[in-house]
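Chemist: The sequence isn't on hand, but the structure is:
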């Protein structure tokens, strides 16, 4: 993949899997708010309202051209925070996550969805969906090579669009780490010892998209109340022969 295809020196660890596998609680909250908290947006400095979250999801749905009646599949779906507003939109839903506890919650909140426990690298590509995406997932992959393999499988599973949402921007890595150190209630280096975040350059996705026959459209993160938004972006991939026009449901005011 040209000059942006390389091996990383980041440590490979199962600690992220252990952390996400232990996520629980928030039983007293309504479904969407509970899913938002369980899916990792309960950090110190995050103040994301349900309304802001729903607006954010529908904005990304517009960018991916997701319409009512479409089939959508989320890689790393967690407890279903991103899927609940799409279910309300009237889509057919599938998803995977490597945390059995989060999948269990997701199934209880989205009983009609097809949610399974699986790693992103093992994504089944036999059954296609219209739109395949992940949200706030790529930073937990071990290397750029693993990210490329996951992205390849996502493009093979999708008929219409692929979304890689809430990506840590490599050009803003120093600022991101500094902000996280400043906002944490505990010592950053102690809390994240042995853990790693994968930061990805936008040009990496441009090259990857071309390799898979897609074009890439980038969006700065606009999730209100998310402390990491200034250092994140999203990328939507569509087959090179198609354009990124917004769907009819949004233009007519639905949602």
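Modeler: Perfect, thanks for sending it. Every value quoted in this text rests on a predicted model; they were computed, and no experiment measured them. Numbering: from 1, shown residues only.
Chemist: From now on I want contacts and neighbour counts done on CA atoms only, so please keep to that.
Modeler: Fine.
Chemist: To what extent is residue 41 buried, counted in neighbours?
Modeler: 18 (other Cα atoms under 10 Å).
Chemist: Assign it to one of the three secondary structure states.
Modeler: Residue 41 falls in the coil class when you classify it by DSSP: H, G, I helix; E, B strand; the rest coil.
Chemist: Pull the contacting residues for it.
Modeler: By Cα atoms under 8 Å, 6 or more residues apart in numbering, the residues touching residue 41 are 48, 226.
Chemist: any idea where the strands of this protein begin and end?
Modeler: Under the criterion DSSP state E, the chain contains strands at 71-75, 92-97, 114-117, 129-135, 158-168, 214-220, 232-239.
Chemist: State the distance spanning the first to the last residue of stretch 124-139.
Modeler: End-to-end distance of stretch 124-139 (Cα to Cα, to the nearest Å): 21 Å.
Chemist: same question, stretch 214-233
Modeler: 18 Å.
Chemist: go on, stretch 123-141?
Modeler: Calculated as Cα to Cα, the first-to-last residue distance of stretch 123-141 is 14 Å.
Chemist: just stretch 210-217 next, same as before
Modeler: Counting by Cα to Cα, you get 12 Å between the two ends of stretch 210-217.
Chemist: I'd like the distance from that stretch to the chain centre, please.
Modeler: 18 Å (Cα atoms, centre = their mean, to the nearest Å).
Chemist: Repeat that for stretch 111-130.
Modeler: Stretch 111-130 has its C-alpha centroid displaced from the chain centroid by 14 Å (Cα atoms, centre = their mean).
Chemist: take the one below as the second:
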């Protein structure tokens, strides 16, 4: 990852008082309506996170995604255990001191993917999410290692969101040149959709890809979400039919 430029940009955003919402301090500065952000998060998660789950975010920023996710849980069972890692030290300091719940603050630390995930135990988080990070990973081999680590530490799902589609690479990079906070950030990386299936849709895991349906998310045609179901169950249809027959 382009550590110095990216970390500095996000640390600067975390200190900006002009932004009203956490997601704006996470880089989504053009999205001024929190309801749209919440709809985006809900759409992205797509029912994969359950009440009481342990959810880890690689590239957690100022917890904009995780806190919105927490708010989508039913009131009677809203509590999630949250954790994450981010490459911007001042951002993580803000998370630990002010933004994370007291019982979660020790679950957040500074580091860059993929190396920062190596110390996380296997199968220790129900769902691992990574939102709008992969455009900053400057090498496809590092990206592959990052996904492998995420799969290792997840119990059920890995959700990698806001991935830049390779066919929109030039359009997207032309746009960021005109944004103030991205002027020092290197060119965004993009990914062909087939890259995910070629590398991770094997063995017991299952890859699926979709675009969010939140119509007010302006980048939804250019970006997509990758879902990796770990140890995806496959039920024998004949066994199901047999049980159904016995019940009649």
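Modeler: Okay, I see it. No experiment lies behind these values; they were computed from the predicted model shown.
Chemist: picking up where we left off before, identify whichever of the strands of structure 1 lies nearest to residue 195 of structure 1.
Modeler: Ranking these by proximity to residue 195 of structure 1 (Cα to Cα) places strand 158-168 first, at 14.9 Å.
Chemist: Next, the angle strand 232-239 makes with the closest one.
Modeler: 160 degrees (axes from the mean of the first three to the mean of the last three Cα atoms, to 10 degrees).
Chemist: residue range for strand 158-168 of structure 1 in structure 2?
Modeler: Using TM-score structural alignment, the residues of structure 2 aligned to strand 158-168 of structure 1 are 154-164.
Chemist: Mind listing residues that contact the matching stretch?
Modeler: So stretch 154-164 of structure 2 is in contact with 44-45, 48, 122-135, 150-151, 189-191, 222-231, going by Cα under 8 Å, 6+ apart.
Chemist: Got a quick ChimeraX command for the buried subset of those residues?
Modeler: To isolate the buried ones among these in ChimeraX, judged by 16 or more other Cα atoms under 10 Å, type:
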select :44,45,48,125,126,127,128,129,130,131,132,133,134,135,150,151,189,190,191,222,223,224,225,226,227,228,229,230
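Chemist: returning to that earlier point: could you dump the strands of structure 1 to a markdown table with distance to residue 174 of structure 1?
Modeler: Converted to a markdown table, those look like this (distance: least, Cα to Cα, whole Å):
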| stretch | distance to residue 174 of structure 1 |
| --- | --- |
| strand 71-75 | 27 |
| strand 92-97 | 29 |
| strand 114-117 | 34 |
| strand 129-135 | 22 |
| strand 158-168 | 11 |
| strand 214-220 | 17 |
| strand 232-239 | 13 |
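Chemist: Nearest approach to residue 17 of structure 1 belongs to which of those strands?
Modeler: Among these, the nearest to residue 17 of structure 1 by Cα to Cα is strand 92-97 (10.2 Å).
Chemist: So which other helices or strands are in contact with the closest one?
Modeler: Judged by 3 or more Cα pairs under 8 Å, 6 or more residues apart in numbering; DSSP states H and E, the packing partners of strand 92-97 of structure 1 are strand 71-75, strand 114-117.
Chemist: Any idea which of those strands gets closest to residue 192 of structure 1?
Modeler: Of all those, strand 71-75 comes closest under Cα to Cα, at 23.9 Å.
Chemist: quick one: contacts for the residue nearest the centre of structure 2?
Modeler: In structure 2, the residue lying closest to the centroid (Cα atoms, centre = their mean) is residue 130, at 2.0 Å. Residue 130 of structure 2 makes contacts with 57-60, 159-161, as judged by Cα under 8 Å, 6+ apart.
Chemist: Just give me the match in structure 1 for it.
Modeler: By TM-score structural alignment, residue 130 of structure 2 lines up with residue 134.
Chemist: ok, and the closest non-adjacent residue to its match?
Modeler: residue 75 (4.8 Å; Cα to Cα, 6 or more residues apart in numbering).
Chemist: what number of residues lie near that neighbour?
Modeler: 24.
Chemist: which position in structure 2 aligns with it?
Modeler: Checking TM-score structural alignment: residue 75 of structure 1 goes with residue 58.
Chemist: likewise residue 198 of structure 1?
Modeler: Per TM-score structural alignment, residue 198 of structure 1 is aligned with residue 189.
Chemist: correct me, but its match touches residue 134?
Modeler: Yes: in this structure residue 189 of structure 2 lies within contact range of residue 134 using Cα atoms under 8 Å: 7.1 Å.
Chemist: OK, contacts around the residue nearest to residue 134 of structure 1?
Modeler: 95-97, 120, 123, 132-135, 137.
Chemist: Farthest pair within the residues you listed?
Modeler: 123 and 135, at 15.2 Å, using Cα to Cα across the contacts of residue 75 of structure 1.
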